[in-house]
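Trainee: sequence and predicted structure, then a few things I'm wondering about:
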Amino acid sequence: MGYSTTHFKSINPYTEEVVYEIPMHTLEQTREILQNAQEAFCNEWINTTFEQRASLLNAVAKQMKDNLDYYALPMTEEMGKPINEARGEVNKAAWAAEHYAKFAQEYLKTEYLESDATESYVQHLPLGVTLGILPWNAPFWLAFRYLAPALMSGNTCVMKHDSHTPLCAVRIIEAFQKAGFPKNVVQNVVVGHSNLESMIRNPIVKGVSLTGSSKAGAAVGAIAGNEIKPVVLELGGSDPAIILKDTQDLEKAADVVVLSRYINAGQSCIAAKRIIVEEPIYEEFIALLKQRFEKLKLGDPKDETTVIGPIARKELVEQMHEQVNKSIAAGARLILGGEKHQGKGFFFPVTLLADVEPGMVVSCQETFGPIAAVIKAKDEEEAIKIANDTEYGLGGSIWTKDIEKAKKLAGKIITGQVSINGIVKSDPRLPSGGVKKSGLGKELGPHGIKMFVNTQQVWIGPAKG
């Protein structure tokens, strides 16, 4: 096959050197990839049993776990994820594969419903070829969050990974090949944004999953909607962490909030981004956060003692400095960080801002880095109001010793998930997905696997008398 002259090229954000380069597919090659996926679906994959699919997916999980660093290192090199976090991500991706291998048949079991029929039921059938459009910040986990349920429900998958993590995409496909997956059931397509529209509009593609920015989600969702195709959008977030004055263990709350904010150098949609603290404990909690944040070590992501690696790209660092500077100019109090990094690597200092008001940039825009914005609330009612004062609605957390109160408050927060006295995280066993500009549809759990199936109702006569 000939290739076009343009390439995806990844740059190591620590060394600033080229990691990997791969030619992009032409439109003709892209159509061929989709055609191959369609043939693999019709001629082979649709005829496999749950047991056969599960066996193959378990083999993929084993391949990755047995060769952990082979799959983890591309993340460290291409987007700066500290090596321990990268290993954890490969294991979590394997867990997603194992989870759906074990539970897909149960999640998609036939449902028998009473009607006027002699017998009536609902069955869940695959749609065909699905397209997954993925971001750079969790290259393995987000890929498997899409791939595992789509494959176990009987669909074939074409993965369009981010242009900044091309080696990660190649290694993911390699894992499927080494596990013995049938040819063309899972494929990688290397295309830019300009070629995506023709892919989504191609009649072969029956469903689209995108994890990315709200802007990307709006564009992809509009095209998919125009073609009347199901779409799952997991988009940005500005997650609130509400710390109420009756929180039993403020030290633990501070530990978890800090962890949530710095994982992946803060480059996470579901990180705690707005820390809303009830007035009586406001200054005390800021002091606890400062103690923890100032101990965090930035450095070489391949060094096992590094806690925070570099930011994936230079322009993202500049964007964050702008967000912080505008917020300070608007009256935010700088507690920690904010200064520019000197030396090699795309680092952003751990930054803690207090006295943040809802209109400030760090409050109303998504901050995709280690920036914590602390907001004072006079009571829990105002805390909920501040939490909802955003165009996003992905996740959120509440800290209080009164669990019954927390359950009631959870129902008032307009987000796709709420954690009470714990970290907001994704888990293969539980559905995740946002509301408002954080997306639509669900991923993971029993709900996620039903996004790309034909929920077919079957009525068998004669009718009951």
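Mentor: Cool, got the structure.
Trainee: C-alpha only now, for contacts and for neighbours.
Mentor: OK.
Trainee: residue 192 and residue 166 touch, don't they?
Mentor: No. Under the criterion of C-alpha atoms under 8 Å, residue 192 makes no contact with residue 166, lying 11.9 Å away.
Trainee: which one's more surrounded, those two?
Mentor: Per other C-alpha atoms under 10 Å, whichever of residue 192 and residue 166 has more neighbours is residue 166, with 27 against 17.
Trainee: so who does that one touch?
Mentor: When contacts are counted by C-alpha atoms under 8 Å, 6 or more residues apart in numbering, residue 166 touches 8-10, 20-22.
Trainee: turn those residues into JSON lines, columns for neighbour count and secondary structure.
Mentor: Putting the contacts of residue 166 into JSON lines (neighbours: other C-alpha atoms under 10 Å; DSSP: H, G, I helix; E, B strand; the rest coil) gives the following:
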{"residue": "8", "neighbour count": "18", "secondary structure": "strand"}
{"residue": "9", "neighbour count": "17", "secondary structure": "strand"}
{"residue": "10", "neighbour count": "24", "secondary structure": "strand"}
{"residue": "20", "neighbour count": "19", "secondary structure": "strand"}
{"residue": "21", "neighbour count": "17", "secondary structure": "strand"}
{"residue": "22", "neighbour count": "16", "secondary structure": "strand"}
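Trainee: okay, one more to line up with it:
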Amino acid sequence: MDERIRTERDTSQAREPAAAPSQRPRIETVDPATGRTGRSYEGHSREDAVAILGRVRAAWPAWRRTGYAERATAMRAAAEVLRRRKAEFAELMTAEMGKTVTEGLAEIEKCATNCDYFADHAPAFLADRPVDMGGPPDSSRAFVTFNPLGVVLAVMPWNFPFWQVFRFAAPTLMAGDAAVLKHASNVPGCALAIESVFREAGFPEDLFRAVLIPGRETEALIEHPDVAAVTLTGSVEAGRQVARAAGGVLKKSVLELGGSDAYVILGDVDVGRAAEIAAAARVVNGGQSCIAGKRFVVVREIREAFERALVEKMQAFAMGDPRDPATRLGPMQSLKARDDVHDQVTRSVAAGARVLTGGEVPDRPGAWYPPTVLGEVRPGMPAYDEEVFGPVAAVIEARDEADAIRIANGSPFGLGSGVITADLARGERIARDELEAGLSFVNANVRSDPRLPFGGVKDSGYGRECSEFGIHEFVNVKTVLVQS
């Protein structure tokens, strides 16, 4: 395995020194809006992490025997803690990875809603399911039951530092599993805050724990016998490393990886409304989202009009202080992340793309990058071929509907996708039957929701989070037959 499993697109934001296994690293955070050093944390050594894992494993047997009512009481209490401390947690996200306070508050509310959802629905999702064996009613009885697996190791990224964790944690804990969180190294405060939520809510002391370790130590935890399964949200390369490590010890894994979401924009649209959807899809979380719209595949007859409208809508996302509730676009998570995105823009322009707005690094402290639109984007350019993890929209011209679908599917990624059209039946057909992605939305920007299965295909990973499908990922689907 590579020295470091990179759950982040960039790990430079947290200055985490190399450490021998017996040493505890010191982790310094950096405010992306100013570039100034923030709070520092003492990390865990490998021995610390293994000891924490052992305590989580020891806490699990009692939890797996609790009833759904007891689990739900604790999970609803977690939702209450999140809502009570939402301002504190939103500020923590702003300080560590630059999220605007408005988006941070919305993220915490989404986490709380997720906790309530699984508290309400887990009993039905995990109820025994009878199987009709077709014989005389007194000959045999069969059913399927769902048993917890044990300790799930979660390797999580920085971009939605609370939501991505609660998205896995709420169904996992409601299913009777325990959890260990290895969070991205630039959000250590968020990791510890999440641990504190579950403790304050009344979950057993060691049922959910965070370990502050460098990525290079993750493989040892995956392979440890106290870990039953692993879930990762991160880059494609991180997914490959985790899949190899988990597969080598025959452990279940769920991988939610990168995306280069394409939106097919057809000629019958209201161009202004289409551009509004596209801009919102591109700039969500500062463009730092796996399911952010990145490639806008527009049929030829409206391409110029769409570009003009998209430039106007993107320019409305002015950069500003992420702590100001009016700000719509904050900084990127680090200088390196910003420079990587600018490099992709620069190389695309050198290959023939046109900058329609933005595309210049501001002369100011912090990891800032303006909303950017590129036109004349073609194969061979980073904006066409790669995931651009920042506020950069690529407009790609297609001859017609069939060509637009071909372009949308011509990517190694398959996480989210969209169709914008005035013909709902046409949009539904394309979304259902044509687009190669785990999610396809019509006339809306792609987003995650506790009620909807979330995950991808191709290089975007495998497995599902959220909904009934997500809660079934980390259980033993067991057949029971009773012969009379």
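Mentor: Great, that's in hand. Fair warning: this is a prediction, and the values are worked out from it, not measured in the lab.
Trainee: please state their TM-score.
Mentor: The TM-score (TM-score structural alignment, normalised by the length of the first structure) is 0.97; 459 aligned residues with a C-alpha RMSD of 1.2 Å.
Trainee: so of the contacts of residue 166 of the first structure, which two are at opposite extremes in space?
Mentor: Greatest spatial distance in the contacts of residue 166 of the first structure: 10 and 22, 9.1 Å, computed using C-alpha to C-alpha.
Trainee: just give me the match in the first structure for residue 311 of the second structure.
Mentor: Counting by TM-score structural alignment, residue 311 of the second structure lines up with residue 290 in the first structure.
Trainee: typed the wrong thing, it's residue 399 of the second structure
Mentor: In the first structure, the residue paired with residue 399 of the second structure according to TM-score structural alignment is residue 378.
Trainee: could you pull out the strands for the stretch 51-200 of the first structure?
Mentor: Along the stretch 51-200 of the first structure, counting by DSSP state E, counting those that start in this stretch, strands occupy 111-112, 119-126, 129-133, 156-160, 186-188.
Trainee: can you give me the strands in the stretch 251-400 of the first structure?
Mentor: Counting by DSSP E, counting those that start in this stretch, the segments of the stretch 251-400 of the first structure that form strands are 272-278, 333-336, 351-354, 371-377, 395-399.
Trainee: wait, what's in contact with residue 165 of the first structure?
Mentor: Applying C-alpha under 8 Å, 6+ apart, we find residue 165 of the first structure in contact with 10, 74-75, 78-79, 136, 139.
Trainee: of those, which belong to helices?
Mentor: 74-75, 78-79 (DSSP state H).
Trainee: tell me, how many residues neighbour residue 484 of the second structure?
Mentor: 8.
Trainee: that one and residue 142 touch, don't they?
Mentor: No. Using C-alpha under 8 Å, residue 484 of the second structure makes no contact with residue 142, being 11.0 Å away.
Trainee: aligned to residue 230 of the second structure, what sits in the first structure?
Mentor: Using TM-score structural alignment, residue 230 of the second structure pairs with residue 208 in the first structure.
Trainee: residue contacts, its match?
Mentor: Counting by C-alpha under 8 Å, 6+ apart, residue 208 of the first structure touches 130-133, 200, 224, 229-232.
Trainee: dump those residues to CSV, plus neighbour count and distance to residue 338 of the first structure.
Mentor: Formatted as CSV, these follow (neighbours: other C-alpha atoms under 10 Å; distance: C-alpha to C-alpha, whole Å):
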residue, neighbour count, distance to residue 338 of the first structure
130, 29, 43
131, 28, 40
132, 24, 36
133, 22, 33
200, 21, 41
224, 21, 41
229, 17, 44
230, 18, 42
231, 27, 39
232, 25, 36
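Trainee: hmm, which of these are common to the second structure?
Mentor: Using both residues aligned by TM-score structural alignment, their matches' C-alpha atoms under 8 Å, the second structure keeps these contacts from the contacts of residue 208 of the first structure: 130-133, 200, 224, 229-232.
Trainee: number of residues surrounding the nearest residue to the match of residue 399 of the second structure once chain neighbours are set aside?
Mentor: In this structure, residue 378 of the first structure finds its nearest non-sequential neighbour in residue 279, 5.1 Å apart by C-alpha to C-alpha, 6 or more residues apart in numbering. Burial of residue 279 of the first structure is recorded as 18 neighbouring residues (other C-alpha under 10 Å).
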